[in-house]
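[1] Just to be clear, the model below is a prediction. Sequence and coordinates:
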Amino acid sequence: MLLRSLLQTAIRQGTVRLIDASDRTFLIGDGQAPVCTLRLKRRHLDWSIALNPSIRLAEAYMNGLIVIEDGTLYDFLDLMARNSAKVGLDEHWLKLGTGALLRLARRIKRHNPIHRARRNVAHHYDLSEELYRLFLDEDMQYSCAYFRDPGISLEQAQLEKKRLLTAKLYIDRPGLKVLDIGSGWGGLGLHLASHAGCDVTGVTLSVEQHRVSRDRARAAGLDRQVRFDFRDYREIQGSFDRIVSVGMFEHVRKGNYPEFFDKIRDLLAEDGVCVLHTIGRSNEPGPINPFILKYIFPGSDVSCLSEVLPVVERAGLLVTDIEVLRLHYAETLRHWRERFQANRDRIRELYDERFCRMWEIYLAGTELSFIHQDTVVFQIQFVKHRDAVPLTRDYMALSPLGTGSTGRASYPRLVQQAP
């Protein structure tokens, strides 16, 4: 049995009980807990999954052709992720049967025109607003929260994330012009306007996010102070005192990094500050999960610092701070997964059971990647001039409003600019 042989190479600790379509049972692993039972409902699944496990295992579960009888999908993925981390099989599984997909991704990684970017965004972010309200926090923050204290609510952790970003932007006076690239449902832009007195322009390529964020700004009476545009960041002109981008950089693609950072440089004021919040790898470069690429976030990618920082430097920008958020996203995803499961019946009514299974794989698998593998979140601050922010990080100590220090840097420029 091909699938049995493949699982035997992957599972060293814990046990999978595999029942094939002929009702034969195979025990795989060390016979110890945790134990998960997988039942295959079609004969062809044995060789089909074995030929391309990185995506066909997920597809079989999505289509109801694999039933987990002991434990849950999360338990099975957790067992696999634990073993993968121990024996280094993650890249091996990704490469099996996915060579053509990876070669295609390499060929098109530099080609990301605006129309394709809009189509990729629509695939995920233009799903029903109700869907996202069923598992996100009240502010509809769809990125890594910041769990300043263990046990705080998702709502509080997302507020802490907005406060942290506001502090790193160094909002030292009211009225600063802020560009929010990938502004989502508007929560961060509205926070910067209402709590820090900023004049905010947010851009998104999602029709749904654009509609919701504009409605929220109007309802809050902030529509003159916060403008949300349905536009690609490459179409923006002007100068901004602060630029922030949260959860958008993953959709840029590595071949387009020079274009992205050159645009940031052109838009950023001479004394401006930019903060980039993005998922990344703490280890070495590698391919994105094929399931995520095909079904969840087409056109997406994640990178390690060695792939990002050289491009930042070549753009003439200076990195002034880097923070690596590790298990914060795992905790965020746990909250999302539990809320999704609690509202699964309603989500099934909005879509169908296959959709629920697909998102179950997405939420559980991504959570576990932050726990067991090399997935992290980077917050990178960069500027044009080295004295655009104070010499120490004390200004990042958060005030109750999350605005950090209120005083401008009290020292002269270290290098006088030419007149």
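    The structure has been received and is ready for your questions.
[2] Could you use CA atoms for every contact and neighbour count after this?
    OK.
[3] Relative to Val324, how far out is Thr366?
    Between Thr366 and Val324 the computed distance is 17 Å (CA to CA, to the nearest Å).
[4] another one to put next to it:
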Amino acid sequence: MLQTYAERLLANTLKDLVRRGTLDVTLPDGRRMNFGDGTAPRAAIRFTDTRAVLALLMDPDLRLGELFMDERLVVDEGSIYDVLELLLRDADAVRPGAAVRMLDTMRMAIRRFLQNNRPGRARANVAHHYDLDDRLYALFLDDQRQYSCAYFEHPGQDLESAQRAKQRHIAAKLLLEPGHRVLDIGCGWGGLTRYLVEVAGAGHATGITLSEEQLKGARELAARAGHPQAYDYRLEDYRATPGRFDRIVSVGMFEHVGVGYHDAFFRKCHDLLTDDGVMLLHFIGNSDVPDFNNPWIEKYIFPGGHIPSLSEFTPAIERSGLVVTDIEVLRLHYASTLRIWRDRFLARRAEAVALYDERFARMWEYYLSMSETAFRYQDIAIFQVQLARRQESVPLTRDYVGEREAGLREAEARLGLMSSGT
């Protein structure tokens, strides 16, 4: 009876979710169900045991990824991306069941505990993801390891030039002048700091990270740059950083701060910024009401992470004494970035299996696929927030962004960097 109830509930759920495209489902006993309107995209999945069906129904946010990783849900036609697209693109119109709503309420209630990113825990959370074998990231990132959203200036732009455009766009918003001292909070492998020094003309760049692997890579690449003496990379929590800086930039790090630490982050940035300084914060944001982190992402990919809504982080900025001088929302740019990353990863998937194992490769494929569908079909986007201590530190119109980007393009051309990494 429980099996029959589960199958009926699965059929009713998928009938509501899959309205466009085609999803074929094979049950553990071999019976098949079909959903959708018969058009593309097409995908076929197979459950290997009845408990897999029950697990998916009880907690789809967590269990779909786990079942795929454990091969209890097998994709027989199409890809896991196709499955996620079919399930998510009309999901906003479907009300979750009572069990899922109860889980959502519980996860919202405990999210501050999960995001208790005190210094020691923050370091462990970063190591979980960013201290993986560096050869893994070489499978899909650009040659400078830009592990954040690219900026696509036109359709079909390649990843390397789109990442270059992202660096140029950020540098223009920072209003850099020769000799400026820059702090990069969460510097990764140092690609942005090298651009700010070698192309944009910053006098000195300090990059801080909690990843030992990224620190090692950033130092090695800086040693081969044109101005190796201009870089200082440290294994350091932002809360421990001393000094004052003319410019502060942070790309893809604020998602790791945690909802309970927004005040501490912005107050520290206020203290680190000079009186006439400018800051640019680039991060994944939620365009909807505040929500909890996806439980599968929390467990397997980014423990302690959080995608903040405008209503969550802007009050902390107000309390810090900083002034919001500009907010830009980059819609779908990360979806395009993730599509390229996923294609590159799948082209070299066998190397990922050799580095780790088959289950890890399925996990990584699911991560890239789920992230792309989130940016395409859910309320997730990139926010670029420009901040200052004084509102007169930034021009009153946005004309300067295009003007400075044009100047940076000329500098790139002089250095021979039009389409390659810095």
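    Good, I have the coordinates. Since the model is a prediction, treat every value here as computed from it, not as a measurement.
[5] more neighbours, Thr366 and Val324 of structure 1?
    Higher neighbour count among Thr366 of structure 1 and Val324: Thr366, with 19 against 16, using other CA atoms under 10 Å.
[6] That one -> structure 2?
    Alignment note (TM-score structural alignment): Thr366 of structure 1 maps to Ser371 of structure 2.
[7] Please list all residues in contact with that match.
    Counting by CA atoms under 8 Å, 6 or more residues apart in numbering, Ser371 of structure 2 touches Ala335, Leu338.
[8] looking at this, it is in a strand?
    No. Membership of Ser371 of structure 2 in a strand is not supported by DSSP: H, G, I helix; E, B strand; the rest coil, which gives helix.
[9] ok, it to Leu408 of structure 2 distance?
    With CA to CA as the criterion, Ser371 of structure 2 and Leu408 of structure 2 are 31 Å apart.
[10] all helices of the stretch 201-350 of structure 2, in order?
    For the stretch 201-350 of structure 2, the helices defined by DSSP state H, counting those that start in this stretch occupy 212-223, 262-272, 295-300, 310-320, 333-347, 349-355.
[11] what residues are up against the residue nearest to Gln115 of structure 2 when sequence neighbours are not counted?
    Nearest non-adjacent residue to Gln115 of structure 2, counting by CA to CA, 6 or more residues apart in numbering: Gly304, 4.4 Å away. Residues near Gly304 of structure 2 by CA under 8 Å, 6+ apart: Leu114, Gln115, Asn116, Asn117, Ala122, Asn125, His256, Val257, Gly258, Glu298.
[12] Tell me which residue of structure 1 matches up with the last one.
    The one in question is Glu298 of structure 2. The equivalent of Glu298 of structure 2 in structure 1 is Leu293 (alignment by TM-score structural alignment).
[13] Name all residues that make contact with its match.
    Residues near Leu293 of structure 1 by CA under 8 Å, 6+ apart: Gly299, Ser300.
[14] swap in the one 4 residues further on?
    Residues near Phe297 of structure 1 by CA under 8 Å, 6+ apart: Asn120, Val121, His123, His124.
[15] Which helix or strand contains the counterpart of the second one in structure 2?
    In other words, Val121 of structure 1. In structure 2, the residue paired with Val121 of structure 1 is Val126, using TM-score structural alignment. Val126 of structure 2 belongs to helix 119-130 when assigned by DSSP states H and E.
[16] ok, and what's touching the helix or strand following that helix?
    Proceeding N to C from helix 119-130 of structure 2, the next assigned helix or strand is helix 134-138, under DSSP H and E. In this structure, residues lying in contact with helix 134-138 of structure 2 by CA under 8 Å, 6+ apart are Arg145, Glu213, Ala352, Leu355.
[17] mean per-residue distance, helix 134-138 of structure 2 to structure 1?
    On superposition with structure 1, the mean distance recorded for helix 134-138 of structure 2 (mean CA distance after the TM-score superposition for structure 1) is 0.8 Å.
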